[in-house]
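Q: build me a model from this:
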Amino acid sequence: MKKLQTSKGFTPLNPEEKQEFCQKQNYLTGFTLVEMIVSLGLFTVILFISMQALLSMVDANHKAQSLRAAMDNLNLSLEE
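A: Below is the predicted model of the structure:
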C-alpha cells in the first residue's frame, strides 16, 4: 500500500486508507476551526457586497420609476 504523507493537504478520502491513517497517526479528518472561521468570513464579505449591489439596483429602479411617472405627468399636463 502507498505510504501516506502527512504534511500535504487533506487526509485521504478512501475509507480504508483513512482508517489506517487515523489509527497510525492519531489524526482526525475534517476542517479546522481556523479554516471554518476564514471561510465563513469570506462568505460574509461576499454576501455583504452582493447585497449592497442588489440594494443599489433596487434604489436606482425606484428612482427611474419616479422620474418616469413625473415625465408622464408633465407630458399629460402639456397635452391639455
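Q: please count neighbours and contacts with C-alpha atoms only from this point.
A: Noted.
Q: which helix runs longest in the chain?
A: With DSSP state H applied, the helix covering the greatest number of residues in the chain is identified as helix 33-79.
Q: just checking, what packs against it?
A: Using 3 or more Cα pairs under 8 Å, 6 or more residues apart in numbering; DSSP states H and E as the contact definition, helix 33-79 packs against no other helix or strand.
Q: next one: that helix to chain centre, how far?
A: Using Cα atoms, centre = their mean, to the nearest Å, the mean C-alpha position of helix 33-79 is found 18 Å from that of the whole chain.
Q: which residues does residue 67 contact?
A: Residue 67 makes no contacts at all, as judged by Cα atoms under 8 Å, 6 or more residues apart in numbering.
Q: would you do the same for the sequence below? I want to compare the two.
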Amino acid sequence: MLTSAIESETGRLAQIADPVDRFNAARDFRETLAAGERAARELEKAAVAELKAAHSWRAVGELIGVSGSRAEQIAKGR
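A: Predicted structure coming up:
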C-alpha cells in the first residue's frame, strides 16, 4: 500500500512540467518521507524499550530478528 502510494506520487512529480516546480515538489516529498521515517524510528525505539522491560537484549533481538546488541542500539536511537 505505501509502496504504491510512493510510486504514484513520484510518478505525479515526474509529470510536473516546470523544472523548478518539480524540484520544489520533490524536495517537499522527500521532507515528508524523512519525517515519516523519523516517526517510524521512534515507534521502533519505543517497541524495543517495551520488550526490554520483560526480556534480555538477546531475547529482544530474537523477537525482532536482529542481534541483542543491535536491539540495544535501536533502543538508544542508533
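Q: how close are the two chains, by TM-score?
A: Their TM-score after superposition, calculated using TM-score structural alignment, normalised by the length of the second structure, is reported as 0.49; 41 aligned residues with a Cα RMSD of 1.4 Å.
Q: excluding its backbone neighbours, what's nearest residue 51 of the second structure?
A: Among residues not flanking residue 51 of the second structure along the chain, residue 60 sits closest, at 6.2 Å (Cα to Cα, 6 or more residues apart in numbering).
Q: the one you found reaches residue 47, doesn't it?
A: No: judged on Cα atoms under 8 Å, residue 60 of the second structure makes no contact with residue 47 at a distance of 10.0 Å.
Q: what about those two, which has more around it?
A: The residue with the greater number of neighbours, taking residue 60 of the second structure and residue 47 and applying other Cα atoms under 10 Å, is residue 60; the counts read 25 against 15.
Q: from residue 73 of the second structure, how far out is residue 13 of the second structure?
A: Counting by Cα to Cα, to the nearest Å, the gap from residue 13 of the second structure to residue 73 of the second structure is 36 Å.
Q: all the helices of the second structure, residue numbers only.
A: Going by DSSP H, the second structure shows helices at 2-14, 19-52, 57-64, 68-75.
Q: look up how far residue 31 of the second structure lies from the spatially most central residue of the second structure.
A: Among the residues of the second structure, the one closest to the centroid is residue 37, at 3.0 Å (Cα atoms, centre = their mean). Plainly put, residue 37 of the second structure is 10 Å away from residue 31 of the second structure if you go by Cα to Cα.
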